[in-house]
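**Q** predicted coordinates and the sequence they were generated for:
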Amino acid sequence: MAEIEREAMEYDVVIVGAGPAGLSAAIRLKQLDADLNVVVLEKGSEVGAHILSGAVLDPVGLDKLIPDWKDKGAPLNVPVSQDNFYMLGEAGKLRVPNFAMPPLMNNHGNYIVSMGNVCRWMAEQAEELGVEIFPGMACSELVYGDNGEVKGVIAGEFGKNPDGTPGPSYEPGMELHGKYVFLGEGVRGSLSKQVIEKFALSAGHDVQKFGLGMKEIWEIDPAKHREGTVTHTMGWPLDGNAGGGSFIYHLENNQVYVGFVVHLNYKNPHLFPYMEFQRFKHHPMVADLLKGGKRVAYGARAISEGGYQSMPQLEFPGGALLGCAAGMVNVPRIKGNHNAMLSGIAAADAALAAIKAGRGGDLLGGYDTAVREGEIGKDLKKVRNVKPLWSKYGLLAGMGLGGMDMWANTLGFSLFGTLKHGKSDAEATEEASQHQQIDYPKPDGVLSFDRLTNVSFSFTNHEESQPAHLQLKDPSVPVDINLPKYAGPSARYCPAGVYEFVSEEGKDTRFVINFQNCVHCKTCDIKDPAQNINWTVPQGGDGPNYPNM
């Protein structure tokens, strides 16, 4: 096929992803120099459409970026008023007293927010400063310069046929070039994955670890609503099958965020994370809260959990990784948005210094060090052993040891040094023959729901005639290897029902990819035992349309 000719636009900095990291970088750049040309490209139909987070926001990043955010109307309206932590059994609960929790776990001064709405507000602040923001522009390829550096991205390619050839309404998109390109795509971004591999950015760093976070928004009985209350749980229903836990956050307007996280290093391929979430809502404590209410939204997203020791090198020739693209989540706090903002600020500071010095296309210099030795590094270093301890010793012992280490870190030392994570989440999956199947109750349609019904509450849409953005490296692997060896785990680990094995009498079993259901969580790219699924971007604007996740 002949090489496609595209128009090119030149910028000082090109930013991929209008999340908290990318928008913070854009705002900071224009604060530092109003004459810089800065563009933000967002694959969602609007800013915030693909943002899903808990979220209890530590405002430290916002304080640094826009100190007068309250006066400017930032949507941080619900300060945390109460912190609860419970260990759950099937029918009961045990509250962990707040005084036993390390100080860093205290949510005093934090806010329950919709990060989608926070990002929408941040986009308004960025545009007032002169940042160009283009939603509905998926960045499908990187553009490299003469010396192999990242020079830009290709964005806005539309109208391909299912086989990848240009269709009758094909639009080739544009090349957007920058002196530096910032990748703020979030967890397991498709371009970030490419640069990490191409430039060996993970060399010398620990393997990255992940969790799957699922979330519903409920409108509940006003008599049960406690605005500002934050509740976290561990234990049932996961018990020994997997690590993870829940969050229940009471925001305004009688709404509650109900979320569930499953660590993706689970061994049993029969585990069904989505159904664990649905089962959780039948615990008496949760069922009583939700009774008489209604679910109004659903979504899912992978979470980076490797932390301090898993962050790759953050600079590459021509650009940098921001926020969750590099894995900056503080796992025990279930918080990464503050670090995403701080990383955007640090990258902008480094880029301005480089551009003022007449540079471009090289390593930024100073950004990686600023992250590791600054506020982000200090935040992540304190909790670096919590995840490895959970994984090695299980819930109770791991939580106890992790808590002790966090307490020790408040005094400036660690009991364990820096522990390693071991296997990747894909490698952690064991053969089905080594494990029992798990019997999950059928959803009742009141508290618990089947996947496809819930996906309709993510308002997901993909134009059906485009190529599937979920690509198999070897089409034979799902049926020939994953089905007999691992009982076809993709039919369960996907929280949107994208993958299914179809058996019809007299015909061979088929592996079907319903890419239209995809909520862009990236779990398949992470957990597939053979690492055979490659998540790429669909055309811009497609995917979930989260209203206020």
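**A** Arrived safely, thanks for sending.
**Q** from here on, contacts and neighbour counts on C-alpha atoms
**A** OK.
**Q** number of nearby residues for residue 100?
**A** 10 (other C-alpha atoms under 10 Å).
**Q** go on, residue 85?
**A** Under the criterion other C-alpha under 10 Å, the count of neighbours that residue 85 has is 19.
**Q** contacts only, for residue 270.
**A** 432, 435, 436, 437, 438, 487, 489, 492 (C-alpha atoms under 8 Å, 6 or more residues apart in numbering).
**Q** can you rerun that using 10 Å?
**A** Neighbouring residues of residue 270 by C-alpha atoms under 10 Å, 6 or more residues apart in numbering: 241, 429-432, 435-439, 486-489, 491-493.
**Q** and residue 213, which helix or strand is it part of?
**A** strand 210-219 (DSSP states H and E).
**Q** can you give me the strands for the stretch 351-500 of the chain?
**A** For the stretch 351-500 of the chain, strands defined by DSSP state E, counting those that start in this stretch occupy the ranges 470-472, 499-502.
**Q** and the contacts of the next helix or strand after the first one?
**A** Per DSSP H and E, the first helix or strand lying C-terminal to strand 470-472 is helix 477. Contact partners of helix 477, identified using C-alpha under 10 Å, 6+ apart, comprise 483, 511, 530, 531, 532, 533.
**Q** let's bring in a second model and compare:
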Amino acid sequence: MSENMRESMEYDVVIVGAGPAGLSAAIRLKQLDENLDVVVLEKGSEVGAHILSGAVLDPTGINKLIPDWKEKGAPINVAVKEDNFLMLSEKGSKKLPNFAMPPLMNNHGNYIVSMANVCRWMAEQAEALGVEVFPGMACSELVYGENGELKGVVAGEFGKNPDGSEGPGYEPGMELHGKYVFLSEGVRGSLSKQVIAKYDLAKDADVPKFGLGMKEIWEIKPENHNEGEVTHTLGWPLGNEAGGGSFLYHIDNNQVYVGYIIDLNYKNPHLFPYMEFQRWKHHPDIAKVLEGGKRVAYGARAVTKGGFQSMPKACFPGGALLGCSVGLVNLPRIKGNHNAMLSGMAAAEAAHDALKAGRSGDELTAYDTELREGAVGKDLKPVRNVAPMNGKFGPKIGMMLGGFDMWFQTIFKFSLFGTVKHGKNDAESTGKAADYAPIDYPKPDGKLSFDRLTNVSFSATNHAEEQPCHLQLGDPNIPIDVNLPEFAEPAQRYCPAGVYEVLRDDDGSNPRFQINAQNCVHCKTCDIKDPSQNITWVTPQGGEGPNYPNM
């Protein structure tokens, strides 16, 4: 009945997600043909509300898209002026010489930015060209055409009861149809996941791999601030137990972006990624920057790290996957925004050529080819072995082999190792709890380190309680019957927002699994790391989730 109630609107191109990929596609389409009808649908309350990135921006993408971005007032102002790589021990550090780093690691010419604010500015540029940008419009369903092609999406559905039935204020949403539909949802997008499965887009790809990125914004003392400084660290506290590392970026206005990324292929289910991040801030080199300052924002997001060999086919009947929906992060550079922009432009150009030729609803094969053989592929292919080497040999040996491989390819343009496979996906990598010792984490001090729920309040996340839970269990018995005895139910720890709890009676009996969906910051870690692969993240009502100001 609800489907019959829905109205529909027709566009040339429908774009899901107002991140750098989706907005670049929208802008490029209108640059190519101002008469094209283009719409961008964003689930966040405003453009940028769900954007979280480091971020040091390689400007190659924005240079190609909007060459006069400086004159147009883009919020890209802080050039990198100092580049540091530190190997941490518990009490000290060793600086790695810059000359030893592969040339692609050099941040000269890059900018420290808030990608949330860059996307807000890009949305303004898109709207000035005539693109319709609708925030607060979560896309909950896909619409297929008569020939099995993706035809559109359902957006703006509100008012369901917690059991999924239609409440008294139910609004069925609207179907937005496009001759082509672009999915630029970011990492582990719910619609992208469905499309990849339906069209078997990953059949020729290696398994996808991910990391969990956590970030805080701090206001620090002026004497501790060095605008334009970029510092990355490896080593403590993770050591050789798991892959990952940190970033410390000095933006303007006496602020620093403080973040930690942990590879989600870690084996020890007792590992607590959020607490590793909090413990890291107590290292002397980090604490001296933050002491006397205050944390003003917090957020978390999964990061793609599979690289070139994990890219699924990026085109399918009726549409394309863009940006992190394909997995375009250059892991050693910790950069993907430039590739997201380039992918959006490439998809736009392929769609424009198809529409100009009178085609619609087919596969944009020219886009997939450009993605692999053009600038994006050339950026990703030389670093394709870094992640699998870290996974196979551990961070220390993996870093040495990966560094050698990058240097060798810089000089000789091929790899002695070929293309190394990742092996297991991140969920399958989780070991049994009995095989690993629990980890004792120090209690947060409330000055440098904070408990999860306090930090989540700095993400401004919000969800209406009277709606279906957007964190769906395939089998509600698995968390207690399987994950708790075998893996000590790692959802209690891998979630950076405290969404999942195992509650017990006062005597410790009667364990039960609780989902605090209101806390969710949409990082998607649970959809990736759950060892039973029992959790599926779907979109809540539009406008809900975090409201990041300057991430």
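**A** Great, that's in hand. The shown structure was predicted, so the numbers you read here are calculated from the model rather than taken from an experiment.
**Q** where does the TM-score land?
**A** Here the TM-score for the pair of chains, by TM-score structural alignment, normalised by the length of the first structure, is 0.99; 549 aligned residues with a C-alpha RMSD of 0.8 Å.
**Q** residues in the second structure aligned with the helix or strand that the strand holding residue 213 of the first structure is followed by?
**A** Moving toward the C-terminus from strand 210-219 of the first structure, the next helix or strand (DSSP H and E) is strand 229-235. Taken onto the second structure by TM-score structural alignment, strand 229-235 of the first structure occupies residues 229-235 there.
**Q** so what's the residue count around residue 181 of the second structure?
**A** Neighbours around residue 181 of the second structure, by other C-alpha under 10 Å: 29.
**Q** aligned to it, what sits in the first structure?
**A** Per TM-score structural alignment, residue 181 of the second structure is aligned with residue 181.
**Q** what is the three-state secondary structure of its match?
**A** Secondary structure assignment for residue 181 of the first structure (DSSP: H, G, I helix; E, B strand; the rest coil): strand.
**Q** is it true that it touches residue 139?
**A** No. If you go by C-alpha atoms under 10 Å, residue 181 of the first structure and residue 139 don't touch, sitting 11.8 Å apart.
**Q** residue contacts, the closest residue to residue 108 of the second structure other than its chain neighbours?
**A** Distance criterion C-alpha to C-alpha, 6 or more residues apart in numbering; nearest residue to residue 108 of the second structure, sequence neighbours excluded, is residue 80 at 6.3 Å. Residue 80 of the second structure makes contacts with 56-57, 106-112, 227-230, 249-251, as judged by C-alpha under 10 Å, 6+ apart.
**Q** circling back: ok, average deviation of the strand holding residue 213 of the first structure from the second structure?
**A** Taken against the second structure, strand 210-219 of the first structure registers an average deviation of 0.2 Å after superposition, with mean C-alpha distance after the TM-score superposition for the first structure.
**Q** near residue 32 of the second structure, how many other residues are there?
**A** The burial count for residue 32 of the second structure: 13, using other C-alpha under 10 Å.
**Q** that older thread, of the contacts of residue 270 of the first structure, grab the buried ones for ChimeraX.
**A** Burial among those is assessed by 16 or more other C-alpha atoms under 10 Å; the matching ChimeraX selection reads:
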select :241,429,430,431,432,486,487,488,489,491,492,493
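**Q** and of the strands of the stretch 351-500 of the first structure, who's closest to residue 547 of the first structure?
**A** Nearest to residue 547 of the first structure among these is strand 470-472 (24.4 Å), distances taken as C-alpha to C-alpha.
**Q** and the contacts of that closest one?
**A** 478, 498, 513-515, 518, 520, 522, 524-525, 531-538.
**Q** returning to that earlier point: export the strands of the stretch 351-500 of the first structure to TSV and tack on mean neighbour count and distance to residue 187 of the first structure?
**A** Listed next are those as TSV, based on neighbours: other C-alpha atoms under 10 Å; distance: least, C-alpha to C-alpha, whole Å:
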stretch	mean neighbour count	distance to residue 187 of the first structure
strand 470-472	18	16
strand 499-502	17	21
